[in-house]
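Q: from the sequence below, what's the structure:
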Amino acid sequence: MPARVDLGRRSGDTGVGRRRCTPPAWWRTSALDGIRVSETVGAVSAQSSLETMLDQNSQIPATPRPVARRDLMGGPGGIGGRPPKGGAVMALPCCAMRETRLDTARIRAAQRLIDPVFLRTPLYRCEAMESDLGCTVSIKLETANPVRSFKGRGTELVASLLAAEGTRAAVCASAGNLGQALAWSGRGRGLDVTVVASRFATVAKLDRIRALGAALELVDGDHEMARDRAAAIARYDGIRLVEDSLDIETCEGAATIALELVDSVPSFDTVLIALGGGALATGVGHVMKALAPEVEVICVQPLGAPAMTHSWRERRVVTTDSTDTIADGVAGRHPIPAVLDDLLLVADDAVLVQEASIIAGMRMLLDHAGLVVEPSAALGVAAILEDRERFAGRHVVTIVCGSNVDMDTYHRWVGAATGPQIVTGKDGG
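A: Predicted coordinates:
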């Protein structure tokens, strides 16, 4: 069993790095041996005005220090991930950085800018799940808020920045949750918000975006096409593009979840985090490595949307041509290099899980915790189901990150699940 950390006896942390990548990375594609490879153009700029605003209001010193990390040079966790068929690898010196873009002092100060409705979300031990999973399980419930996901923490910071700058309009691409959250945060600050989404996105998410007053534009493609369209709107209209995971506020907002974890749980061994674009994983992972480095940080992604996991394993950006998963909230194909840099510094492992395990996890959360969740929120439970031996005897925290799901589709999924499924082998093997 891994060493346990007594979170009540840790000393404070003064922060890690303070870099923000702006403007957002613009993607271009080029051919390499018949494969389309995504590259980015962008640079690291001076600290953002939000950072300045936080530093002015914070009483916490902001002295940077290197983030605690494991030596990843020998390969992540002994798992020899390979690029997916049809994918592409772009050489990238991800490990040249020894600091993340995030700053712990800034994250602490950010709590004062986030509407309290998104903070101090429920955290509790779910004993009813433990006999099936073989470990102690605590749930961090990020669905008990007006947008039913963790995204509001980050968009509160983004909207605060835009309001402070005098910006009146913003656009983002979203699978649904970021769009809802930005619409909610922008509405309270007088921002005109446009959300670009795939017309194949969850209907309930799209309806809620409209209900919150945002303009909604749909594209005939996936999230990557929506990103391209949002970037084009920003250029043409001269408005701010909000890019999830690249904009550091989205990561540092998510990171406040980890502050609540280390302040509330006496001790735990592992935190399981849904991995998509990387805001949640890098935010929570940064705080864990800064304040509780003995806690294992494990990112979980669907086998049908493996781009970021393969990128983490290969230590370079790996893109995929398509995705095939019900977990639309984490179904990206083009990882952002700056975000991968951060992830390499704070994640101890990244694993892939099968669709059947995701559905079984959703069913377990319904039957044993009374929670209706979207597929992305069940990734942590799915990881335990697929590797019970690994987690046996541990205290595991899983972040239930969203509950925006079409109910008819949800009932078809969980109705087909007969109970907890135990899948042997890693990565769906």
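Q: from here on, just use CA atoms for contacts and neighbour counts.
A: OK.
Q: only the buried residues of whichever strand or helix holds residue 249, if you could.
A: Using DSSP states H and E, residue 249 maps to helix 248-264. For helix 248-264, the neighbour count (16 or more other Cα atoms under 10 Å) marks 248-262 as buried.
Q: contact partners for the closest residue to residue 356 other than its chain neighbours?
A: Of all residues not flanking residue 356 in the chain, residue 421 sits nearest, at 7.7 Å (Cα to Cα, 6 or more residues apart in numbering). Applying Cα atoms under 8 Å, 6 or more residues apart in numbering, we find residue 421 in contact with 356, 357, 360, 385.
Q: so residue 399, which state does it fall into?
A: At residue 399 the chain is in strand, as set by DSSP: H, G, I helix; E, B strand; the rest coil.
Q: which element is the residue nearest to it when sequence neighbours are not counted on?
A: Nearest residue to residue 399, sequence neighbours excluded (Cα to Cα, 6+ apart): residue 140, at 4.8 Å. For residue 140, the element it lies in under DSSP H and E is strand 136-141.
Q: angle of that strand against helix 248-264?
A: When axes from the mean of the first three to the mean of the last three Cα atoms, to 10 degrees is applied, the directions of strand 136-141 and helix 248-264 differ by 140 degrees.
Q: so which elements touch strand 136-141?
A: strand 123-125, strand 395-400 (3 or more Cα pairs under 8 Å, 6 or more residues apart in numbering; DSSP states H and E).
Q: list the buried residues in the shortest one.
A: When you say that, I think you mean strand 123-125. Buried-residue list, strand 123-125, by 16+ other Cα under 10 Å: 123, 125.
Q: would you do the same for the sequence below? I want to compare the two.
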Amino acid sequence: MKKEYLTLNDVLEARERINNTCVNTKLIYSSEFSKDCGNEVYIKPENLQVTGSFKLRGALNKISKLSDEQKSKGLIASSAGNHAQGVAYSANKLGIKATIVMPKTTPLIKSQATKSYGADIVLKGQVYDEAYEEAKRLEKENGYTFIHPYNDMDVAAGQGTIALEILDELKDVDAIIVPVGGGGLISGVAVAAKSINPNIKIIGVQAEGANPMKISFDTAKLTYADSVDTIADGAAVKQPGDMTFEVVKKYVDEFVTVSDNELIEAVYVLLEKHKLVAEPTGALSLAALKQLNFKGKKVVSIISGGNIDVVTIASLLKRGLVSRGRIFCFSVKLHDRPGQLLKITKILADEGANIIKFNHDQFKAIDRLKDVVLEATVEANNHEHIEDIIKVLNAEGYNVNRVY
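A: All right, here's what the predicted structure looks like:
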């Protein structure tokens, strides 16, 4: 491989540079995800990293290697949030001025955290690529040193230290599942892992609504997306890196995509079973586990980040409860006479459904002089429990309209 691309030695040197700052995030065995996919699954929790994501590794390695002249010019970066925090934290630690351009859609928790590390924030555009264009303009205008979030081999080398830690703990790992946006993380991980053990399978995961690297990989031609649409904002990249693509072509075994609903369920299960918070991008590798075409292997899923605001996590968890059959909302038409509400309540109680909310609305019925519509939200155990509740209601003469 050409020297401008990545080697194991680059990753080993990166580890020496960042070791004193970055956390060695220890693997966590997951019985829940293991059971779901038929493999022995371990979580690599980079959501517990300093700044809340793996991005600190690459940013710190890159910035540490800059010349004094480059540092004196000040740094600029573009990011949907996690790379921004990595650059801001590293710059602050090394006493360097940093400016970060972020999309206007960046979650507030990420922009506030970046600002708290002392960086100047510029909001521009709706997606990462528009923020990148503004950052490059400011770089040219002010002479800043640009720190690319993924298309830079020093950055990728820093991310590759994750693979070294995985192999230190689990030498016989069979596969590493890696979230992918622009390709920096998977490039570093793939080079390090494959250089140590070529038999390790490297699987990249992208969101269905933002998968240009997968398309590039499948067609062996670097491909850009006209638009991206996914809740995985940290991986919503229209233009994969040309350098990272060259690494991906050589070292990565396959790619899969996952839906936003699968991401929501993965975030939910991770929180419920492991008490770990991941942002949707961070859960890409968990959502992909059910698509693995092998069983009985030792698999590591990298949780790339956990920077998510409370309002968003609340919304995702509600949708996760629905997807797991833990919340069930339905409506039924009742005759408008005493005792009808009590009858429904008794049926739900007998079936072990906990009532969360009732909306008893006479004006929703077509014949509001005779009938009333009851909308109920209840807590259930699972989808089978919901089906049992519906069967009992139907048997009692109620026509159940499922809302969600």
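Q: report the TM-score for the pair.
A: The TM-score (TM-score structural alignment, normalised by the length of the second structure) is 0.77; 323 aligned residues with a Cα RMSD of 1.6 Å.
Q: returning to that earlier point: how about the residue nearest to residue 399 of the first structure, what's its match in the second structure?
A: Counting by TM-score structural alignment, residue 140 of the first structure lines up with residue 44 in the second structure.
Q: could you check how far the residue nearest to the spatial centre of the second structure is from residue 150 of the second structure?
A: Geometric centre of the second structure, nearest residue: residue 281, 1.6 Å, by Cα atoms, centre = their mean. Computed with Cα to Cα, to the nearest Å, the distance linking residue 281 of the second structure and residue 150 of the second structure is 15 Å.
Q: swap in residue 401 of the second structure?
A: Applying Cα to Cα to residue 401 of the second structure and residue 150 of the second structure gives a distance of 48 Å.
Q: residue range for the helix holding residue 249 of the first structure in the second structure?
A: With TM-score structural alignment as the criterion, helix 248-264 of the first structure aligns to 153-169.
Q: check which helix or strand the counterpart of residue 34 of the second structure in the first structure maps to.
A: Under the alignment by TM-score structural alignment, residue 34 of the second structure pairs with residue 130 in the first structure. Element membership of residue 130 of the first structure, judged by DSSP H and E, is helix 130-133.
Q: quick one, what contacts the match of residue 140 of the first structure?
A: With the criterion set at Cα under 8 Å, 6+ apart, residue 44 of the second structure makes contact with 25, 26, 27, 28, 166, 300, 301, 302, 303.
Q: closest to residue 271 of the second structure among these?
A: residue 303 (12.2 Å; Cα to Cα).
Q: count the neighbours of the closest residue to residue 357 of the second structure other than its chain neighbours for me.
A: Nearest residue to residue 357 of the second structure, sequence neighbours excluded (Cα to Cα, 6+ apart): residue 377, at 5.0 Å. Counted with other Cα atoms under 10 Å, the neighbours of residue 377 of the second structure add up to 19.
Q: just to check, residue 377 of the second structure is in contact with residue 356?
A: Yes. Between residue 377 of the second structure and residue 356 there is a contact under Cα atoms under 8 Å: 5.4 Å.
Q: check which helix or strand the aligned partner of residue 257 of the second structure in the first structure maps to.
A: Aligned by TM-score structural alignment, residue 257 of the second structure pairs with residue 352 of the first structure. Assessed by DSSP H and E, residue 352 of the first structure sits inside strand 349-353.
Q: please enumerate the strands of the second structure.
A: Along the second structure, the segments classed as strands by DSSP state E run 28-30, 40-45, 75-78, 98-102, 120-123, 145-146, 175-179, 201-207, 254-258, 298-303, 327-335, 354-361, 371-379, 401-402.
Q: for these, give me a markdown table that also has distance to residue 63 of the second structure.
A: Converted to a markdown table, the strands of the second structure look like this (distance: least, Cα to Cα, whole Å):
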| stretch | distance to residue 63 of the second structure |
| --- | --- |
| strand 28-30 | 30 |
| strand 40-45 | 24 |
| strand 75-78 | 9 |
| strand 98-102 | 11 |
| strand 120-123 | 17 |
| strand 145-146 | 10 |
| strand 175-179 | 23 |
| strand 201-207 | 26 |
| strand 254-258 | 30 |
| strand 298-303 | 24 |
| strand 327-335 | 47 |
| strand 354-361 | 52 |
| strand 371-379 | 50 |
| strand 401-402 | 54 |
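Q: any idea which of the ones you listed is most buried?
A: Most buried of those by mean neighbour count (mean count of other Cα atoms under 10 Å) is strand 98-102; its value is a mean of 28.
Q: could you measure the aligned residue in the second structure for residue 106 of the first structure against residue 301 of the second structure, distance?
A: Matched to the second structure by TM-score structural alignment, residue 106 of the first structure sits across from residue 10. Look at residue 10 of the second structure and residue 301 of the second structure: by Cα to Cα, they are 23 Å apart.
Q: again, but for residue 315 of the second structure
A: 24 Å.
Q: I'd assumed residue 271 was in contact with residue 294 of the first structure.
A: No. With contacts counted by Cα under 8 Å, residue 294 of the first structure stays clear of residue 271, the gap being 10.9 Å.
Q: quick one on the thing from earlier: what sits against the residue nearest to residue 357 of the second structure?
A: 327, 328, 329, 330, 355, 356, 357, 358.
Q: for those, give me TSV that also has distance to residue 309 of the second structure.
A: Shown next, in TSV, are these (distance: Cα to Cα, whole Å):
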residue	distance to residue 309 of the second structure
327	22
328	25
329	26
330	30
355	28
356	25
357	26
358	29
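Q: just give me the neighbour total for residue 57 of the first structure.
A: 13.
Q: map it onto the second structure.
A: In the second structure, residue 57 of the first structure lands on no residue (TM-score structural alignment).
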